[in-house]
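Visitor: Sequence below, structure please.
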Amino acid sequence: MKTHRFHLSALALAFMLTPFAAAQAQALADGSQQHPLRVLLIPADGGTESGTKADYQPIFNAITSSTGLHFDLTVGQSYGAVVEGMCNQLAEVAFLGPVSYVQAHDRGCAQLLAVGVQKGQSSYYAAMFAPKESSVTSLKDLKGKRAAFGDVNSASSFTFQMASMINDGMNPAQDLAELHLTGSHASSLAALVQGQVDAAALSFDSFDKAVRQGAVDPQSVKVIFKSEPIPYPPLAMNTKLPEGLKKTLKEAFSTVHQAPGVTPDMVRGYGGAKLDRYDTAFSEEQFSGPASKMSLLTDEVKGEILAKAAQR
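Guide: Here you go, the predicted structure:
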């Protein structure tokens, strides 16, 4: 099934009809109960109410408890839609992947709010999985095989795997027998479990979540690729927010794990994983890795990949 999902949500389109509407919406979102701050979330795990939104609701509930600020969480229909939402003043805060954060930051729309810290680290890993009994043991073995990837703007379900294939001397558009763009980590894994592909690209965090939910038997698959450490998917603030509100948000996220009434179960992040805390001093420079991978995926290369996916 081809799922590109590059279009904006109906809600986003409605607000983008006129500059006045967008400006008015921006002015109304002040964090009060009547006009909560709008949070857009990339659909990292399928974009359902029970998926990504449920992962991040606990931490925003905790911030509400500690600051009195209110939030309205919405899952975007694609990674690109969330970037566009930030850049068109349709959200004050966003959960982004490392690549989509670089895109929004380079456009002057987003600045870092916080990144999660898990077991002392603010990093995660991209992977490729194949069936346990498969003869495929590396990316190079995917020549002539079928592979599933997530969103083209995802660091850990597309960019790092594709860039690594290119570094290995492969041409994904030519070397893969079939190239599936599923739109999310969960959908790529489902394609693998259902035997529709020979390998699937997703993050270890998404894989662990699928294991917890019983969506995959971890003994039935193997890892054929593991990336270098990638900066943890960040929370970002709209650059047009008032400086006072930016400061309040940063202070709230840096101390939320110690706030009265906030339990460890509320301090969660990507994939719904429990975190030690949130780091609001994480530097922009640490996103140079995703930026360098993006440089390998030129518009020409992406065009070839999209054309290959459209052949199915």
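Visitor: going forward, measure contacts between C-alpha atoms and count neighbours the same way
Guide: Noted.
Visitor: Next one: Asn88 from Tyr56, what distance?
Guide: 23 Å (CA to CA, to the nearest Å).
Visitor: now Leu241
Guide: 21 Å.
Visitor: Mind checking what secondary structure the closest residue to Met16 other than its chain neighbours has?
Guide: Spatial nearest neighbour of Met16, chain neighbours left out: Ala22 (6.0 Å); criterion: CA to CA, 6 or more residues apart in numbering. What DSSP: H, G, I helix; E, B strand; the rest coil gives for Ala22 is helix.
Visitor: starting at the chain centroid, how far to the longest helix seen in the chain?
Guide: Longest helix in the chain, counting residues (DSSP state H): helix 52-67. Relative to the centre of its chain, helix 52-67 is centred 17 Å away, using CA atoms, centre = their mean, to the nearest Å.
Visitor: Please apply the same query to stretch 195-210.
Guide: The answer for stretch 195-210 is 14 Å, by CA atoms, centre = their mean.
Visitor: To compare with the earlier structure, here is another sequence to fold:
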Amino acid sequence: MKRVLFSCLLLVASLGVQANEPRAADELVFGSVAMDIPAQMYQRLAPVTEYLSAAMDMPVSLRLSPNMPDAIKEVSEGRSDLAYLTPVAYVRARVRGEVEPLVKTVTDGEEAFRLMIVVAEDSPIRSVEDLAGKRFAFGDRAALLQRATVVGAGMALETLGEYHFLGHYDNIVRGVMTGDFDAGILKDTTAFRWQGEGIRILYESPLLPPYVIAARKGLDPVLTERLREALLAARPDDPVSGPAMRALDPSYDGFAPVTDAEYDVIRELIRPFDTPPAQAGR
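Guide: Here you go, the predicted model:
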């Protein structure tokens, strides 16, 4: 156990050093926020860089950032050539550095998803308005889109009785079903899994675009197109790209073409969180 822990600490340390090192002129740098434990995120993304290295016939190195602002800064300022970004992170990076979307993820055959506000199956709550003064469960504190969806549904966060961040969706399901919380928010796949099994869907968000792989502004157009083609060719059942896809996320079927306009719905949802308080009523 000590040996494993020591190895993980060395890995995390090496990733931190890597983030500050200049990149070679003949390599590409793939960036991402370390959404999971850094060692686990490395295990998820390292096979992707290995696949791209072979497909591009040039080194592709991995650079993990400790948080979303740093990941956005890295690709926006050109220290990362590519980045695996959440929808909100992509929108921020587009504003800051005019990054170009290359591909979006496809999950269980779907190129978009919804967030669902859910309550217990026998709850007397019948509308979003009924959530006023109630206890609400969110997932990750950094998942702005969850809060934006609740606000977009017509429920100001300050109107809720209280809200807490429980991390994983399974914790939200458990909290709502046991009555610790009156309502919570889930990704559609989780909500559908529990619908009729103790959970009732109260509200569905608009269709939302998924994670995106984006390229920095000014990346050679020929390289950009080759990267896009390599990613679009990746499939979990392909002997060459399959290990990378399965490592990144077992639920991914592959990647699909994407446009910036698809993320306008994200821009609209997070707009209230980008408005200075003094301007909020204008």
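Visitor: TM between them?
Guide: Laid over one another, the chains give 0.72 as their TM-score (TM-score structural alignment, normalised by the length of structure 2), with 265 aligned residues with a CA RMSD of 4.1 Å.
Visitor: Let me know the secondary structure of Arg200 of structure 2.
Guide: Look at Arg200 of structure 2: counting by three-state DSSP, its state is strand.
Visitor: Measure how buried the nearest residue to it once chain neighbours are set aside is and give me the count.
Guide: In this structure, Arg200 of structure 2 finds its nearest non-sequential neighbour in Glu121, 4.7 Å apart by CA to CA, 6+ apart. Using other CA atoms under 10 Å, Glu121 of structure 2 has 18 other residues around it.
Visitor: Need the counterpart of Glu121 of structure 2 in structure 1.
Guide: Here Glu121 of structure 2 is matched to Lys132 in structure 1, going by TM-score structural alignment.
Visitor: how close does that match get to Pro218 of structure 1?
Guide: For Lys132 of structure 1, the distance to Pro218 of structure 1 - CA to CA - is 9 Å.
Visitor: now swap in Ala110 of structure 1 and tell me
Guide: Ala110 of structure 1 sits 37 Å away from Pro218 of structure 1, going by CA to CA.
Visitor: higher neighbour count, the two?
Guide: In terms of neighbours (other CA under 10 Å), Ala110 is the more surrounded of Ala110 of structure 1 and Pro218; the figures are 26 against 15.
Visitor: Please enumerate the helices of structure 1.
Guide: 10-15, 19-28, 52-67, 79-87, 98-106, 160-167, 172-175, 185-193, 204-212, 243-255, 288-296, 299-310.
Visitor: What are the buried residues along the shortest one?
Guide: By neighbour count with 16 or more other CA atoms under 10 Å, helix 172-175 of structure 1 contains the buried residues Pro172, Ala173, Asp175.
Visitor: and what of the second one?
Guide: When burial is assessed from 16+ other CA under 10 Å, helix 19-28 of structure 1 yields the following buried residues: Ala22, Ala25, Gln26.
Visitor: again, but for the longest one
Guide: By neighbour count, with 16+ other CA under 10 Å as the criterion, the buried positions of helix 52-67 of structure 1 are 52-53, 55-66.
Visitor: With distance to Ser164 of structure 1 added, can I get those residues in TSV?
Guide: Converted to TSV, the buried residues of helix 52-67 of structure 1 look like this (distance: CA to CA, whole Å):
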residue	distance to Ser164 of structure 1
Thr52	27
Lys53	30
Asp55	29
Tyr56	30
Gln57	34
Pro58	35
Ile59	33
Phe60	35
Asn61	38
Ala62	38
Ile63	38
Thr64	41
Ser65	43
Ser66	42
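Visitor: burial of Asn153 of structure 1, as a residue count?
Guide: Neighbours of Asn153 of structure 1 (other CA under 10 Å): 23.
Visitor: now swap in Gln40 of structure 2 and tell me
Guide: 13.
Visitor: I'm done for today, thanks for sticking with me.
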